[in-house]
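# with the input below, show me the fold.
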Amino acid sequence: MSNEMNQQPRKRGPMGRMGRGMQPGEKPKDLKKSIKQLAQYIGKYKIAIFIVMICAACSTVFNVAGPKILGKATTVLSEGLMEKIRGTGSIDFARIGTILLFVLGLYLMSALFSFIQGWIMTGVTQKVCYQLRKEISEKINRMPMKYFESRTYGEVLSRITNDVDTLGQGLNQSITTIITSVATLIGVLIMMLSISPLMTLIALVILPISMGLIGLVTKKSQKFFRAQQEYLGHINGQVEEVYGGHLVIKAFNREKDTIEEFEKTNNILYDSAWKSQFLSGMMQPIMMFVGNLGYACVALTGGLLAIKNVITIGDIQAFIQYVKNFTQPIQQIAQVINMVQSMSAASERVFEFLNEEEEDQTTENPADIETVTGAVTFDHVQFGYNPDQIIIHDFCAKVKPGQKIAIVGPTGAGKTTMVKLLMRYYDVNSGAILLDDHNIRDFNRRELRDAFGMVLQDTWLFKGSIMENIRYGRLDATDEEVIAAAKAARAHHFIQTLPGGYQMELNEDASNVSQGQKQLLTIARAILADNKILILDEATSSVDTRTEIEIQKAMDNLMKGRTSFVIAHRLSTIRDADLILVMKDGDIIEQGNHEELLAKNGFYANLYNSQFEDIVA
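Here you go, the predicted model:
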């Protein structure tokens, strides 16, 4: 496509990418807003979340009750040993066995409720992720062209893949962990108080120490999680860009520069990733150290109380288990906090994308596109991708239905920009574009674009059969109609020579057919679509002269009775145009048919003759 396609100014980063990456140390812009929006999605599954909470509570009750009951078995065993030593009795193994079977039943019930809780929560998480991906996919179709022309594909894809996956994993683990951990803390605290308030007080001393250390680590790690998620998107964009243009990179020997640029971005990602993961990994050893201090204090106090016959040996065993169970949920909450930070950073990027500006898809009382005949009027059109940088100054032209209009001019004159305005990829700054005396703003965007068929210089084919790629122009077309369109585009012959013919599978970038063949397939697709207005932007630039003549014949038949806009650099292909608009610096400087413009001996004549100077020489 012509260079004016890229005239919109961009903030460029390494290798031409959008330079909007977050600097290491930047915090989330609006964390509370992201969490609130995420809560709205989760709120749709209130009943499921409530069941999860019930299951978590039941699982916790059964799990927390186990150590104290198991401690009774230890007490029975220790008392039996003492009686056996004194010769006054023996160990009651039957009672111990009953207690152990009962405890086993408790743990099995706990595991069952835990399984149900995890199964339900996984379903909720996947539904939320599915909904987010669906909304992102739908959002893409409602967003203006300027968004995608100022960002790399990889950055957009990162929102759908990495960010949604990170959000899903964090959501699945964080909610269940928080519910279980809080329930366990409460349950364990109650059981500890029932055994010994004094030992419980000693165990609770470790809490402020733990929370203080957790808060310190969290504050340090939060900024690095955001940077890690942001630069992961930049890495994806860079890899996608390099992979797509690896032939050009090799042709210009830019491998070294490409690697250097990648390493710069990768170093920032590495720096933020290892710092966030290192700080996250510090949670466990810190909590273990604090927990061990608690064990030592509890063991010492418990031993003294047991000597004084205030508590039993089984109570000490149970209490030590509770201390472990008390510090474990604190560790889990600490880990979840890090996970929530990463999840929040990902959700912020997802919702930031979903909150981007959208095109107006519908219009009140829209004009009927079905009655359009193809008359187009450009009425003093003025446009600039930035309001302070006008590139189309005063474009005026009147096109009758069925006319073939050629738009010519040097690179950067604004030819493709006019096509974008006609399709309402952008709206004019002032003036108007009329379609059958209706301002194009009076049509719904989707209906307006249904009236146009496009064949661009940059071909686009997807992974699938040749039949499916041509049928993309009209999905309800029969095989016979697809073949007829291929014949009209002079593509039928080469398709038959391919292995599999129309059922041959094109690979991801359609590199298993030539550039000229790809162009023929896109032309066949446009023929099949049978739109009222055609736009051909350098449609024959990728084919040889003989094939170009064949395509031109097919195009002449296709354009009969249809308004056609042809952008061409090879002026020999538009000599039969009804009207030629000669553009320079965003304005029409000449217009007329081929003979009239040659007779003027002006800019067009010089442009046309310059293409044959070498031949004449």
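
# rest of the way, CA atoms for contacts and neighbours
Will do.

# quick one: the residue in the chain sticking out farthest from the centre from H393, how far?
In the chain, G87 marks the outermost C-alpha relative to the chain mean, sitting 75.5 Å out by CA atoms, centre = their mean. From G87 across to H393, the span is 111 Å (CA to CA, to the nearest Å).

# just I120 next, same as before
60 Å.

# chain center to stretch 286-303, what's the gap?
Centroid separation for stretch 286-303 versus its chain: 47 Å, with CA atoms, centre = their mean, to the nearest Å.

# no wait, stretch 526-533
Distance of stretch 526-533 from its chain centroid, counting by CA atoms, centre = their mean, is 32 Å.

# ok, residues contacting that stretch?
372-374, 450-455, 470-471, 473-474, 477, 481-482, 485, 488-489, 558, 562-565 (CA atoms under 8 Å, 6 or more residues apart in numbering).

# ends of that stretch, what's the gap?
Stretch 526-533 has its terminal residues 11 Å apart, counting by CA to CA.

# wait, A397 sits on A375?
No - counting by CA atoms under 8 Å, A397 does not reach A375; the two are 10.9 Å apart.

# who's more crowded, those two?
Taking neighbours as other CA atoms under 10 Å, A397 and A375 compare with A375 leading, 19 against 15.

# any idea how far the residue farthest from the centre of the chain is from L81?
From G87 to L81 the distance is 10 Å (CA to CA).

# same question, F319
Taking CA to CA, one finds F319 at 21 Å from L81.

# what about the two, which has more around it?
Taking other CA under 10 Å, F319 and L81 do not tie; F319 has more neighbours (30 against 16).

# my guess is that one is in a helix, correct?
Yes - under DSSP: H, G, I helix; E, B strand; the rest coil, F319 sits within a helix.

# so which helix or strand takes in the nearest residue to it once chain neighbours are set aside?
Closest residue to F319 apart from its sequence neighbours, by CA to CA, 6 or more residues apart in numbering: M192 at 6.3 Å. Taking DSSP states H and E as the definition, M192 sits inside helix 164-195.

# could you also give me the structure for this second sequence? I'd like to compare it with the first:
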Amino acid sequence: MPAEKPLDMRGTVGRLIGDMREHRLALLVSIVLGIGSVVLVVLGPKLLGNATNLVFGAVLGRDLPAGVSREETIEALRAAGETTRADMLAQVPFTPGEGLDTQALMTTLAWVLAVYVGSSLLSWLQSRIIAIVVQQTMYRLRRDVSAKLGRLPLSYFDSTSRGDVLSRVTNDIDNLSQSLSQTLAQLVTSVFTVVGVLFMMFLISPVLAAVALVAVPLSAVVTAMIAKRSQPQFIKQWRTTGDLNGHIEEMYTGHALVKAYGQSASAQETFDRRNEDLYGSSFRAQFISGTIQPAMGIIGNLTYVVIAVLGGLRVASGTMSLGDVQAFIQYSRQFTQPITQIASMMNMLQSGTASAERVYALLDAAEQEPDPVAEAVTDVRGRVEFDDVSFSYEADRPLIEHLSLVAEPGQTVAIVGPTGAGKTTLVNLIMRFYEIQGGTISLDGVDTSAMTREDLRSKIGMVLQDAWLFEGTIAQNICYPLQTSATGEVTPQMREQMLRAAEATHVDAIVRSLPQGYDTVLSDEGTSLSQGERQLLTIARAFVADPPILILDEATSSVDTRTEVLVQKAMNALREGRTSFVIAHRLSTITGADVIVVMEEGRIVEQGSHTALLEAGGAYARLYESQFAAPAV
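Presented below is the predicted three-dimensional model:
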């Protein structure tokens, strides 16, 4: 997949380096280890060439007269007209009249073994240090992201898709971790390998080194030409993959509707067409990109042939030793590999930097205003007052303007109105999920903005229309407000409170019908239960907290009529002594409320009891008649 490009690569890389600043000593040690490993690797072919020269010199010199020195033998050969043989012997060590010096050969091979073992050990130590540095850096980054999510306002999550947030927290950090792990150590090693190998090649033979360097721009041109043709195909491949996956997800998510409307054949036809598109684009992308390796192989083999021929001629002419040619061929093989690795790592590093940029964008997002330093409010009676409150999600689109409302302790305040009137916004402001732009909201005379959010929310129990359950037992889900440890252990005292709340909300009978009762494990947000049963559990969870204030946002919308009557009776009993805010579209559920507030376009247009509002014949009466007094057709 083509790597996503970062918007500010230099700034993001600089910030990454800053995050690893405390590991600078470890990084410095890893660089030194990498250089040491490269130096040893580069020495290997030269030492092997020396071993070859020992064997080659023994073969050439064993038939020569013994008892004379190496220099005298070479001069004698030149005087006898054997100049080529003399030049060849001048490039290698030998003792006239003697065979192979086994001890010298074994010593050289022992050095070769020590060099390669030492290089591997240094490389292993470098990789271990880099792994420790990267994982500790990612540990801190995950910790910072987790803490950041707790400081972000609800408006951030409302304006950002859940999938995008999850992708930043999981996929992007994982991609960054993988990119750093695979590039930090390898990039240093590859760069110094290129430098070291190039130095040794010029040291052995500048002429052959120049020949080897010609292959570098040629390889780059060929790779660029092939990549230019393959990139559009890769883009098309991933686009068609997304189309196919999207179609599969739609068809399997709506499988029942596809069957009900007889569209199976049409869905299969669409799948076949998109699958065929994916096959074609994938084949072209893989085939074109797959030619890079054979092309590089051809260029490498041609270079190898040229170097081998020129090296052979230079050996025959006595200007190079056979061991040097052998070492040079090995260096030429080592030279192209790190260049390819660097190109691949730059692509990976670019992808990792793009992921880091997305994570840093999350860390730099505007946070909610810090809590004031305040003592916890105790002995809460439950008087909630809105005094000239104004609020809008967007500055140019006002929603709530100059709203005033008082909920006395123990009162049930029902909030009704058409969709978009601001009902849920009103209770979100009580919870301080959003900060108001004007006026005040007070709890027992204390401005809620002067309270800490944790203290304020500990006084409020909230049940939303969407029933959220986590993976765990039913007991753990109901006792969630009481949990004091991360293990989710349910103590006997907590279980006693849970049973009282479960019986009052008619959850007990449902739970006891399950095989494991309250120890039944819920998974996948409790999909093994019906929507109504999940909602009853959330109601029990709110009641087990025993808060002085209750907020019920369409809390009975998914409960059947019979259960709704039971829950209403339970809520009437449990609301004794509590201030309750009930948002409802089904007006039959709030006819017994102490105060009914009718909202339209962010304003309170009516408030009063059910009977009084019906007699007034206003907005509430129209809503009520639309639900219960529609003419029969």
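
# just how off-centre is the helix holding M192 of the first structure within its chain?
Distance of helix 164-195 of the first structure from the chain centroid (CA atoms, centre = their mean) equals 30 Å.

# what is that helix packed up against?
Helices and strands touching helix 164-195 of the first structure, by 3 or more CA pairs under 8 Å, 6 or more residues apart in numbering; DSSP states H and E, are helix 46-86, helix 93-142, helix 197-204, helix 313-354.

# buried subset of the contacts of stretch 526-533 of the first structure as a ChimeraX selection?
Selection of buried members from these for ChimeraX, criterion 16 or more other CA atoms under 10 Å:
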select :372,373,374,450,451,452,453,454,455,470,471,473,474,482,485,488,489,558,562,563,564,565
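
# give me the subset of the contacts of stretch 526-533 of the first structure lying in strands.
F452, G453, M454, V455, T563, S564, F565 (DSSP state E).

# give me the three-state assignment for I441 of the second structure.
Strictly by three-state DSSP, I441 of the second structure counts as strand.

# which one in the first structure is aligned with it?
Counting by TM-score structural alignment, I441 of the second structure corresponds to I433 in the first structure.

# show me the contacts for that match.
I433 of the first structure neighbours (CA under 8 Å, 6+ apart): V376, T377, F378, D379, V381, L422, N439, I440.

# repeat that for K84 of the first structure.
So K84 of the first structure contacts S90, I91 (CA under 8 Å, 6+ apart).

# circling back: buried subset of the contacts of I433 of the first structure?
Buried among the contacts of I433 of the first structure by 16+ other CA under 10 Å: V376, T377, F378, D379, V381, L422, I440.

# which one is the second one nearest to, not counting chain neighbours?
Read it as T377 of the first structure. In space, T377 of the first structure comes closest to K398 once its chain neighbours are excluded; the distance is 4.5 Å by CA to CA, 6+ apart.

# can you report how many residues lie near the aligned partner of M121 of the first structure in the second structure?
Matched by TM-score structural alignment, M121 of the first structure corresponds to I130 in the second structure. Neighbours of I130 of the second structure under the rule other CA under 10 Å: 24.

# hang on, isn't I130 of the second structure packed against L184?
Yes - here I130 of the second structure lies in contact with L184, judged by CA under 8 Å, at a distance of 7.1 Å.

# in the second structure, which residue is closest to the centre?
N171 (2.0 Å).

# corresponding residue for that residue in the first structure?
Using TM-score structural alignment, N171 of the second structure lines up with N162 in the first structure.

# and stretch 70-89 of the second structure, what's buried?
Across stretch 70-89 of the second structure, burial judged by 16+ other CA under 10 Å covers R70, T73, I74, L77, T83, T84, R85, A86, D87, M88, L89.

# no wait, stretch 56-66 of the second structure
For stretch 56-66 of the second structure, by 16+ other CA under 10 Å, it's F56, G57, A58, L60, G61, R62.

# so which of those is the closest to A267 of the second structure?
Closest to A267 of the second structure out of these is F56 (73.3 Å), distances taken as CA to CA.

# dump the residue contacts of the counterpart of the closest one in the first structure.
Correspondence of F56 of the second structure to the first structure, assessed by TM-score structural alignment: S78. Going by CA under 8 Å, 6+ apart, S78 of the first structure touches I313.

# translate F391 of the second structure into the numbering of the first structure.
Using TM-score structural alignment, F391 of the second structure pairs with F383 in the first structure.

# what's the answer for A570 of the second structure, then?
Using TM-score structural alignment, A570 of the second structure pairs with A554 in the first structure.

# quick check, that match in a helix?
Yes - assigned with three-state DSSP, A554 of the first structure falls within a helix.

# quick one: contacts for it?
Residues in contact with A554 of the first structure, defined by CA under 8 Å, 6+ apart, are A488, A489, R490.

# make it 7 Å
Residues counted as contacts of A554 of the first structure (CA atoms under 7 Å, 6 or more residues apart in numbering) are A488, A489.
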